[in-house]
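# What shape does this take:
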Amino acid sequence: MDSEVRQLFLGTGIRVPCLVRGDASAQPLLLLHAWGESRRSFDRLVPLLEEFRILAPDLRGQGDADKPVNGYSLEDQARDVAAILDALALESAAILGSSSGGYVAQQLAVMQPERADALILVGSPLTLQGRPAFADEVEALADPLDEDWVRQSLLWFPLGQAVPGWYLDDRVADGLKMPATVWKSVLAGLCQAVPPTEAGAIHAPTLILWGEQDGLLPRSQQEILAARIPGSVLKTYAGTGHVVLWECPERVAADTRAFLAGL
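Prediction:
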């Protein structure tokens, strides 16, 4: 299947690369990666979604995108996503967000609801207010980052199912591409934001996928998230931790296809 990585220039002058794969006439599906990752976190998912026009950018400050000193609030990140759609000449798309990528997707759906045809929230939070247990480690970061620290940071999210070693190595490579200031700024932007479902309403059809062993996002919050999005569907993955995308790409793909086909 034809694919390319396009260099997109947002209205702010920031350059972000974006994987574009699939037939131009197919339904567009925008993939938003988590904090500290890149478009390559979807490498195991993308081949399973061949019926869609896949759009997978590196978000500001992460992967191979430009790394400015500012622009990392949750609203800024949502505006970047809208600018990515503009640069791709798309009025809207279905949006799949992994972890904090789903938080950004929620914010876009609140701020610019006409841009989100549907949401697939994969291990996505209801709220990130408060200080996560690993925040002190992040605050202590300095350049150059230590590879052992980045690898150990993956243990913040215990796995319920096996993940290929090469894939974990790629996530370490993603983390090493981010300056310490970006690690800090993105986390601060997420944690300081008013939760999207408290700031406004989400009306896009929404599928919520959550791992029952998620030690970061309790089930009670996922149930509140589902209750706040009218008509949303919450599916629980047994034996799965927070990083649902890493552990269950085949199931995420199957549930995404079924959900979007039913709209």
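
# drop to CA atoms for contacts and neighbour counts, all remaining ones
Noted.

# Any idea how many residues pack against the closest residue to Pro205 other than its chain neighbours?
Excluding the flanking residues, the one nearest Pro205 by Cα to Cα, 6 or more residues apart in numbering is Ala118, at 4.8 Å. If you count neighbours by other Cα atoms under 10 Å, Ala118 ends up with 23.

# With the one 5 residues further on instead?
By the criterion of other Cα under 10 Å, Gly123 has 28 neighbours.

# that older thread, please identify the helix or strand for the residue nearest to Pro205.
Under the criterion of DSSP states H and E, Ala118 resides in strand 116-122.

# Same question for Glu223.
Of the helices and strands defined by DSSP H and E, Glu223 is found in helix 219-228.

# Show residues contacting that helix.
Under the contact criterion Cα atoms under 8 Å, 6 or more residues apart in numbering, helix 219-228 has outside partners 125-126, 197, 201-202, 208, 210, 212, 232-234.

# structure for this one too, so we can compare:
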Amino acid sequence: MPYATTADECRIAYQVRGDGQPLVLLAGQSNNHTWWDPILEDFERYRLITLDWRGTGASDKPDEVYSTRGFAADVVAVLDAMGLDRAHVYGTSMGGRVAQWLAIDYAERVQALVLGCTSPGAKHGYERSQEIRKALAADQSQRVLLELMYTPAWLAQNPGPYYVLGDTTMPSYAKGRHLVASDKHDAWDGLPSIQAPTLVLHGSDDIFSPAANAELLAERIPNARAERIHGARHAYFHEFREVASPLVLAFLDAQDRA
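Below is the predicted model of the structure:
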């Protein structure tokens, strides 16, 4: 497995599949690259780049402050290790928060941007309710998380395995570091500087990261548009892949032709 080394000497494990235009896929909080496994084949026309966030998977797990802005620098270290000047970027959940910083701090590295089920940050965005936070902290948190990710009908027909419930190999301190990094995300002031064409996707029934964040981001980012996927919850990209993946592909195709 290849590794990129960051400026602070952290090794970031990354994975590369296929050929074509590079597309970086960024996973959610406390998850590694397997977050994307169920839908990788949807994007097989691209050279797909995934990674394990620091604190997850095969990457180093330093016990220090993490941030979404710092995670963006880790992604750039991967691009540098691969010798890539630019790539399309598709980030979901916390990965979407990181993708915002990529497009703000490293504008020249992002050709097109897709932000899924994400938020500009708690200070200006719409956050999950205290009831949800309490439920996630309770003993039945895994079931609560599943029901936030998927519809009951889909869960009844799909007993697993599930790829969006977190990296079970993470040390507890790393989980805490991820939680704080995501909670402290605030890219609001930088969003108007994003130059990359941007598509914002969100499940219409997402209350984990409330759906109203989609329009909020699209209004704040120049040359952006928002699409809600009807009936979908947080993991819209998986359960509603037959709708979501074609939307992303059509958007990226349009940028490749531009």
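
# quick one on the thing from earlier: in helices, which of the contacts of helix 219-228 of the first structure fall?
Members of those lying in helices (criterion: DSSP state H): Thr197.

# Ala193 of the first structure pairs with which position in the second structure?
Taking TM-score structural alignment, Ala193 of the first structure has His185 as its aligned residue in the second structure.

# what separates that match from Ala254 of the second structure, distance-wise?
According to Cα to Cα, to the nearest Å, His185 of the second structure stands 30 Å off from Ala254 of the second structure.

# more crowded one of these two?
Residue environment comparison for His185 of the second structure versus Ala254 gives the larger neighbour count to His185, 21 against 11, counting by other Cα under 10 Å.

# Show me where the stretch 51-200 of the first structure has its helices.
74-87, 100-111, 135-139, 147-153, 165-176, 180-192, 196-199 (DSSP state H, counting those that start in this stretch).

# wait, which of the contacts of helix 219-228 of the first structure is closest to Asp76 of the first structure?
For the contacts of helix 219-228 of the first structure, the residue nearest Asp76 of the first structure by Cα to Cα is Thr197; the value is 16.8 Å.

# do you know how far the residue nearest to Pro205 of the first structure is from Leu159 of the first structure?
Relative to Leu159 of the first structure, Ala118 of the first structure is positioned 28 Å away (Cα to Cα).

# repeat for Asp136 of the first structure
Asp136 of the first structure sits 22 Å away from Leu159 of the first structure, taking Cα to Cα as the criterion.

# which of the two has more neighbours?
When Asp136 of the first structure and Leu159 are compared on other Cα under 10 Å, the one with more neighbours turns out to be Leu159, at 20 against 10.

# The more buried one pairs with which position in the second structure?
Using TM-score structural alignment as the criterion, the counterpart of Leu159 of the first structure in the second structure is Tyr150.

# Leu234 of the first structure now?
Under the pairing rule here (TM-score structural alignment), the equivalent of Leu234 of the first structure within the second structure is Ala226.

# Thr12 of the first structure too?
For Thr12 of the first structure, the aligned position in the second structure is occupied by Asp8, per TM-score structural alignment.

# doesn't its match fall inside a strand?
No: using DSSP: H, G, I helix; E, B strand; the rest coil, the assignment for Asp8 of the second structure is coil, not a strand.

# Show the contacting residues for the residue mapped onto Gly91 of the second structure from the first structure.
Residue correspondence, TM-score structural alignment: Gly91 of the second structure in this structure matches Gly97 in the first structure. Residues touching Gly97 of the first structure, when contacts are defined by Cα under 8 Å, 6+ apart, comprise 31-34, 103-105, 119-122, 124.

# hang on, the earlier thing: counterpart of the residue nearest to Pro205 of the first structure over in the second structure?
So, by TM-score structural alignment, Ala118 of the first structure is matched to Ala112.

# need the contact list for its match.
The neighbourhood of Ala112 of the second structure, defined by Cα under 8 Å, 6+ apart, consists of 87-89, 196-198, 252, 255.

# That one and Ala254 of the second structure: what is the separation?
Shown here: Ala112 of the second structure relative to Ala254 of the second structure, a distance of 10 Å by Cα to Cα.

# Phe71 of the second structure now?
Spatial separation of Phe71 of the second structure from Ala254 of the second structure under the definition Cα to Cα is 28 Å.

# Repeat that for Arg143 of the second structure.
With distances taken as Cα to Cα, Arg143 of the second structure is found 39 Å from Ala254 of the second structure.

# same check, this time on Val164 of the second structure
Taken as Cα to Cα, the spacing of Val164 of the second structure relative to Ala254 of the second structure amounts to 29 Å.

# Also Lys175 of the second structure?
With the distance defined as Cα to Cα, Lys175 of the second structure ends up 38 Å from Ala254 of the second structure.

# ok, now Arg47 of the second structure?
Distance of Arg47 of the second structure to Ala254 of the second structure, given as Cα to Cα: 17 Å.

# repeat for Pro38 of the second structure
Counting by Cα to Cα, the gap between Pro38 of the second structure and Ala254 of the second structure amounts to 25 Å.

# repeat for Leu25 of the second structure
If you measure Leu25 of the second structure against Ala254 of the second structure using Cα to Cα, the figure is 18 Å.

# Also Gln21 of the second structure?
Relative to Ala254 of the second structure, Gln21 of the second structure is positioned 13 Å away (Cα to Cα).

# Could you pick out the longest helix of the second structure?
With DSSP H as the criterion, the second structure gives helix 241-257 as its longest helix.

# next one: that one to chain centre, how far?
Between the centre of helix 241-257 of the second structure and the centre of its host chain there is 16 Å, according to Cα atoms, centre = their mean, to the nearest Å.

# same deal with stretch 36-52 of the second structure?
Per Cα atoms, centre = their mean, the centroid offset for stretch 36-52 of the second structure relative to its chain is 13 Å.

# first to last residue in it, what's the distance?
Between the start and the finish of stretch 36-52 of the second structure there is a gap of 11 Å, counting by Cα to Cα.

# residues in the first structure aligned with it?
Counterpart in the first structure of stretch 36-52 of the second structure, with TM-score structural alignment as the criterion, is residues 42-58.

# ok, and for that stretch, which residues are buried?
When neighbours are counted by 16 or more other Cα atoms under 10 Å, the buried residues of stretch 42-58 of the first structure are found to be 42, 45-49, 52-58.

# Residues contacting it, please?
Under the criterion Cα under 8 Å, 6+ apart, residues 1, 16-33, 38-39, 64-65, 245, 249-250, 252-253, 257 lie in contact with stretch 42-58 of the first structure.
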